[in-house]
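Q: give me coordinates for this.
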Amino acid sequence: MTDKVNISTVEEGVADMGKALSSRLKGLRSEAGFTLDALSKRAGVSKGMLVEIEKGTANPSIGTLCKIAAAFGISVADIVSAAPASPVRVVSESDIPILWNGAGGGTARLLAGTSGPDMIELWRWIMKPGEAYESQAHPSGTMELFHVEKGELSLTIGAAAFVVPKGHSAIARTDVAHHYANAGKGELVFTMSVAELHRSR
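A: Got it, this is the predicted structure:
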């Protein structure tokens, strides 16, 4: 059976995320007293991209969201409202954001995350054959933990390449450029935790 992507559902999800990011970024910028120029310089993100996000017309990459979050001293989960505002917060399935869409229909969903700047995130990735995601280096000391539920994860950390089969787990320091890929013929599904703990450095 071939998996089919519901394009209209994906487009609706992207539009909803765009509106949420627009409102959130405007609020954060107002609270911090940053102009667009100041935030652009602080985050290393073009002013044009920030304008498009605030207009709700941009679909920023995970890397862009990481830079914006770092500029405010918060986590990506804070920006997309996946962080708890009370001792316990249950995130409903409909509120779990999709922050990456692969060309073949794959997705990366931020299941939950703590508030920043010290943060822990839980992700679930689905990659179709041939899909890959490139990531820039995270802050010094950042660790990622992986568990492959289905398929085989091709993981490159810096210049070193690894293969993580179904049922296996891996731990990687990701303060260097890295990428995840599905080089197999079937679907790849894996969960990933990211730990960025400034106080421990």
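Q: CA only for contacts and neighbour counts going forward, please
A: Will do.
Q: roughly how far apart are the nearest residue to Glu134 once chain neighbours are set aside and Lys185?
A: Nearest residue to Glu134 in three dimensions, chain neighbours excluded: His179, at 4.4 Å (Cα to Cα, 6 or more residues apart in numbering). If you measure His179 against Lys185 using Cα to Cα, to the nearest Å, the figure is 18 Å.
Q: so which of these two has more stuff around it?
A: His179 (18 against 11; other Cα atoms under 10 Å).
Q: quickly find the element holding the more buried one.
A: Assigned by DSSP states H and E, His179 belongs to strand 178-181.
Q: please name every helix or strand in contact with whatever helix or strand comes next after that strand.
A: Using DSSP H and E, the helix or strand that follows strand 178-181 in sequence is strand 188-196. In terms of contact count using 3 or more Cα pairs under 8 Å, 6 or more residues apart in numbering; DSSP states H and E, strand 188-196 is assigned the packing partners strand 119-127, strand 143-150, strand 152-157.
Q: spatially nearest residue to the residue nearest to the spatial centre of the chain, not counting backbone neighbours?
A: Among the residues of the chain, the smallest C-alpha distance to the mean C-alpha position (Cα atoms, centre = their mean) belongs to Ile62, namely 4.3 Å. What sits nearest to Ile62 in space, not counting adjacent residues and going by Cα to Cα, 6+ apart, is Leu99, at 6.3 Å.
Q: before we compare anything, build this one as well:
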Amino acid sequence: MDYLSNNVAVNLKRTRQARGMSLDQVSEQTGVSKSMLAQIERGTANPSLGVLGKITSGLRIEFQELIQPPRVDCCLVTPEDLVPTKEQTGQYKVWTCLPYEDTRLVEVYRIEVEPGATYISGSHGEKTREYLVVTDGVLTIECHGQKYDIHKDQVFKFETDQGHIYRNMGTEKACCTCFFLDYHGK
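A: So this is what the prediction gives:
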């Protein structure tokens, strides 16, 4: 099943079930046969634009709602199973665990800094804030002309409109999870 067919299948089924409608009821409301609707929901049909138009019109939804990537209610991410977004061997690794999405203003990273190493990050732009939780070791964060030692299980917040530095001055790997918030227009 291709990307768009999957999106349509998942979104149609979710919309129908959220409204408590049977396939018969959707068929009656849209003018699309029950068997075609069932095939679309299973991802075995490749509906024409005309059929998709009938569905969106009959259900009174925007066409975009039918073809957009389906909402993900739950998502488990194991950073070590991902390919690092940034990496310098023996220095640091950065994983993008949850990237920014169109309607979401938060991005989640995992950063590991080896003993004695430094990771330098540029500005994330105006009206961006980072919430950082150290999960292992101690990280020294340099931002806004100050240095802060963040220990395991401590949480640190700072504006990321300027470059900032993550340093591991210790003897063990330092790890943190970072949450970036974009609050433009807020």
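Q: quick one: the strand holding His179 of the first structure aligns where in the second structure?
A: The counterpart of strand 178-181 of the first structure in the second structure, using TM-score structural alignment, spans residues 164-167.
Q: about what we covered before: now do the contacts for the residue nearest to Glu134 of the first structure.
A: 132-135, 155-157 (Cα atoms under 8 Å, 6 or more residues apart in numbering).
Q: list just the nearest of those to Leu39 of the first structure.
A: The shortest approach to Leu39 of the first structure among the contacts of His179 of the first structure belongs to Ser135, at 21.7 Å (Cα to Cα).
Q: what residue of the second structure takes the place of the closest one?
A: Per TM-score structural alignment, Ser135 of the first structure is aligned with Ser121.
Q: look up the closest residue to Gly125 of the second structure, ignoring the ones flanking it.
A: In space, not counting the residues next to it along the chain, Gly125 of the second structure is nearest to Asp161; the distance is 4.7 Å by Cα to Cα, 6+ apart.
Q: so which strand or helix has the one you found?
A: Using DSSP H and E, Asp161 of the second structure sits within no helix or strand.
Q: ok, it to Cys143 of the second structure distance?
A: When Cα to Cα is the yardstick, Asp161 of the second structure and Cys143 of the second structure sit 10 Å from each other.
Q: the strand holding His179 of the first structure vs the second structure, average distance?
A: Taken over the aligned residues, the distance from strand 178-181 of the first structure to the second structure averages 1.0 Å (mean Cα distance after the TM-score superposition for the first structure).
Q: give the buried residues for that strand.
A: By neighbour count, with 16 or more other Cα atoms under 10 Å as the criterion, the buried positions of strand 178-181 of the first structure are 178-181.
Q: from Arg89 of the first structure, how far off is the residue nearest to Pro84 of the first structure when sequence neighbours are not counted?
A: Residue nearest to Pro84 of the first structure in three dimensions, not counting chain neighbours: Thr114, with 6.6 Å by Cα to Cα, 6+ apart. From Thr114 of the first structure across to Arg89 of the first structure, the span is 11 Å (Cα to Cα).
Q: ok, the two, which is more surrounded?
A: For Thr114 of the first structure versus Arg89, the count of surrounding residues by other Cα under 10 Å is larger for Thr114: 20 against 11.
Q: stretch 169-186 of the first structure: end-to-end distance?
A: Length of stretch 169-186 of the first structure, first residue to last, Cα to Cα: 19 Å.
Q: what range does the longest helix seen in the second structure cover in the first structure?
A: Among all segments of the second structure classified by DSSP state H, the helix with the greatest residue count is helix 3-18. When helix 3-18 of the second structure is aligned against the first structure using TM-score structural alignment, it corresponds to no residues at all.
Q: would you pull up how far the next helix or strand after that helix lies from the middle of the chain?
A: Secondary structure here is assigned by DSSP H and E; on that basis, the next helix or strand after helix 3-18 of the second structure toward the C-terminus is helix 23-30. With Cα atoms, centre = their mean, to the nearest Å as the basis, helix 23-30 of the second structure stands 34 Å off its chain's centre.
Q: which strands and helices lie in contact with helix 23-30 of the second structure?
A: helix 34-42, helix 49-59.
Q: re earlier: what residue of the second structure matches up with the residue nearest to Ile62 of the first structure?
A: Per TM-score structural alignment, Leu99 of the first structure is aligned with Thr85.
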